[in-house]
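*Asks:* fold the following.
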Amino acid sequence: MSDGTTILTYEGITPAIDPEAFVAPGARVIGNVQIGAGASIWYNAVIRGDIGSIRIGARTNVQDGSVIHITGGRYDTVIGEDVLIGHLAMVHGCTLHDRAFVGFGAIVMDGCVIESDGMLAAGAMLTPGKRIPSGQLWSGRPAKYMRDLSSEEMAGNQKGVAGYVEEGRRHKRAVAESR
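*Replies:* So this is what the prediction gives:
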């Protein structure tokens, strides 16, 4: 694409991107990747499905500079619907259930699971095989349980999802108008 976005077929597999999704200029989406309706992949994010598959659900956002990859032969990456992935996060060979939250600069490693409404704080590192149960906040390097999230905090995360869906629509229009 002339806008700097790379959607690359790799070994005969082309990313499947819903027409309602937004993929920002400068983002890289490679190989065996599916992106759902209303999802947004922001500037300079890299989603590399070269040695396994990556699934990103509807209305999920992958913010600027984040990297999503897989562990070949062991762990694909499955990201549910309504997931927030903060700027500069690294998500690798793991599962993020619907409404999971990964904070700015956080790392989710191989075989990890963040359950629905689970939250990994900014800058935290979830080491291989760990699981964040639903409704819990984990923080630190390595990440550990901090506390349960309030219903207000979980609702606030979902407001953030809705905001990113709308912002993605606005950016998609702006990119189209600038061509």
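
*Asks:* make it CA atoms for all contacts and neighbour counts henceforth
*Replies:* Fine.

*Asks:* hang on, G103 packs against V83?
*Replies:* No. Counting by CA atoms under 8 Å, G103 stays clear of V83, with 10.9 Å between them.

*Asks:* so which of these two has more stuff around it?
*Replies:* Using other CA atoms under 10 Å as the criterion, G103 and V83 rank with V83 on top: 28 against 20.

*Asks:* so what's that one up against?
*Replies:* G57, R59, T60, N61, L96, H97, D98, R99, A100, F101, V161 (CA atoms under 8 Å, 6 or more residues apart in numbering).

*Asks:* wait, which of these is closest to H171?
*Replies:* Nearest to H171 among those, counting by CA to CA, is N61 at 13.1 Å.

*Asks:* quick one: residues in contact with the helix or strand hosting R48.
*Replies:* Secondary structure assignment for R48, by DSSP states H and E: strand 46-56. In this structure, residues lying in contact with strand 46-56 by CA under 8 Å, 6+ apart are 10, 27-36, 39, 65-73, 75-81.

*Asks:* now show me the structure for the sequence below, then we'll compare the two:
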Amino acid sequence: MSPLRALGDSDREKSPRLGQGVYIDPQSAVIGDVTLGDDSSVWPMAVVRGDMHRIRIGARTSVQDGAVLHITHAGPFNPEGWPLTIGDDVTIGHKACLHGCTVGNRVLIGIGAIVLDGAVIEDEVVLAAGALVPPGKTLESGFLYVGSPAKPARQLTDKEKAFFRYSADNYVKLKNQYLAECQQS
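*Replies:* Just a heads-up that it's a prediction; the model follows:
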């Protein structure tokens, strides 16, 4: 079965839209109203589920193994719902959960981190492994955030800021290797 799944309804069909050079592992699921930017990658057992609202993922963003990306539907308790928007050059660590939030550009989401509805992570942020960003919280640019709830630990160094692009480039190279192997078989 393909990891890409369209959702049909009486008004329109919602199908994932892929940029150039996108890699989606066959053991992952990308469902519904999802857009993946150029050179992005979705790794094994990750779930990107835009079934009741939209998900937009920027270029050179990697969704690593076991990550769950979802939205909040519009309803009586939240008339607008919460889409999920992720910028460019973002690395989403293994088993992270992003739910109805906004993530800027050049962000590292640590392994097992959780980001909840309405939260905003600005550009150039590191969210530590296991951290929890509660609903509606904003993480300001340029800091490492740790804990539950996530709090700023310190400002990022220039070396750490350079790592954002390194990590994105590294996953682009890796997904290119996977795509080349898929074409050979």
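
*Asks:* quick one on the thing from earlier: closest one of the contacts of V83 of structure 1 to S139 of structure 1?
*Replies:* Nearest member of the contacts of V83 of structure 1 to S139 of structure 1, counting by CA to CA, is F101, at 12.0 Å.

*Asks:* now that closest one: how far from S178 of structure 1?
*Replies:* Between F101 of structure 1 and S178 of structure 1 the computed distance is 32 Å (CA to CA, to the nearest Å).

*Asks:* neighbour-wise, which of the two wins?
*Replies:* Relative neighbour count places F101 above the other of F101 of structure 1 and S178, with 28 against 7, counting by other CA under 10 Å.

*Asks:* aligned counterpart of the more buried one in structure 2, please.
*Replies:* Under the alignment by TM-score structural alignment, F101 of structure 1 pairs with L108 in structure 2.

*Asks:* ok but its match is inside a strand, no?
*Replies:* Yes. Assessed by DSSP: H, G, I helix; E, B strand; the rest coil, L108 of structure 2 belongs to a strand.

*Asks:* the nearest residue to G21 of structure 2 once chain neighbours are set aside - how many residues pack around it?
*Replies:* Of all residues not flanking G21 of structure 2 in the chain, D39 sits nearest, at 4.8 Å (CA to CA, 6 or more residues apart in numbering). A count of nearby residues for D39 of structure 2, using other CA under 10 Å, gives 24.

*Asks:* for G93 of structure 1, same thing?
*Replies:* G93 of structure 1, neighbours per other CA under 10 Å, totals 24.

*Asks:* list the contacts for the residue nearest the centre of structure 1?
*Replies:* Most central in structure 1 under CA atoms, centre = their mean is V62, positioned 4.0 Å from the mean C-alpha point. Contact analysis of V62 of structure 1 by CA under 8 Å, 6+ apart lists S40, I41, W42, A45, L84, I85, G86, H87.

*Asks:* returning to that earlier point: the match of F101 of structure 1 and L144 of structure 2, how far apart?
*Replies:* 10 Å.

*Asks:* what do these two both touch?
*Replies:* By CA under 8 Å, 6+ apart, the residues touching both L108 of structure 2 and L144 are V125, V126, L127.

*Asks:* the last one corresponds to which position in structure 1?
*Replies:* Under the alignment (TM-score structural alignment), L127 of structure 2 maps onto L120 of structure 1.

*Asks:* list the contacts for its match?
*Replies:* So L120 of structure 1 contacts F101, V102, G103, A106, L126, I132, L137, W138, S139, A143 (CA under 8 Å, 6+ apart).

*Asks:* of the shared contacts of L108 and L144 of structure 2, just say which sits nearest to H99 of structure 2.
*Replies:* Among those, and counting by CA to CA, the member closest to H99 of structure 2 is L127, at 14.9 Å.

*Asks:* for P149 of structure 2, which three-state class applies?
*Replies:* coil.

*Asks:* residue in structure 1 matching it?
*Replies:* In structure 1, P149 of structure 2 lands on P142 (TM-score structural alignment).

*Asks:* distance of the nearest residue to that match once chain neighbours are set aside from M109 of structure 1?
*Replies:* Of all residues not flanking P142 of structure 1 in the chain, M125 sits nearest, at 5.2 Å (CA to CA, 6+ apart). As judged by CA to CA, M125 of structure 1 and M109 of structure 1 stand 8 Å apart.

*Asks:* repeat that for M119 of structure 1.
*Replies:* 14 Å.

*Asks:* burial of the closest residue to I17 of structure 1 other than its chain neighbours, as a residue count?
*Replies:* Excluding its sequence neighbours, the residue lying closest to I17 of structure 1 (CA to CA, 6+ apart) is I35, at 4.8 Å. The burial count assigned to I35 of structure 1 is 26, neighbours taken as other CA under 10 Å.

*Asks:* translate I35 of structure 1 into the numbering of structure 2.
*Replies:* Per TM-score structural alignment, I35 of structure 1 is aligned with L36.
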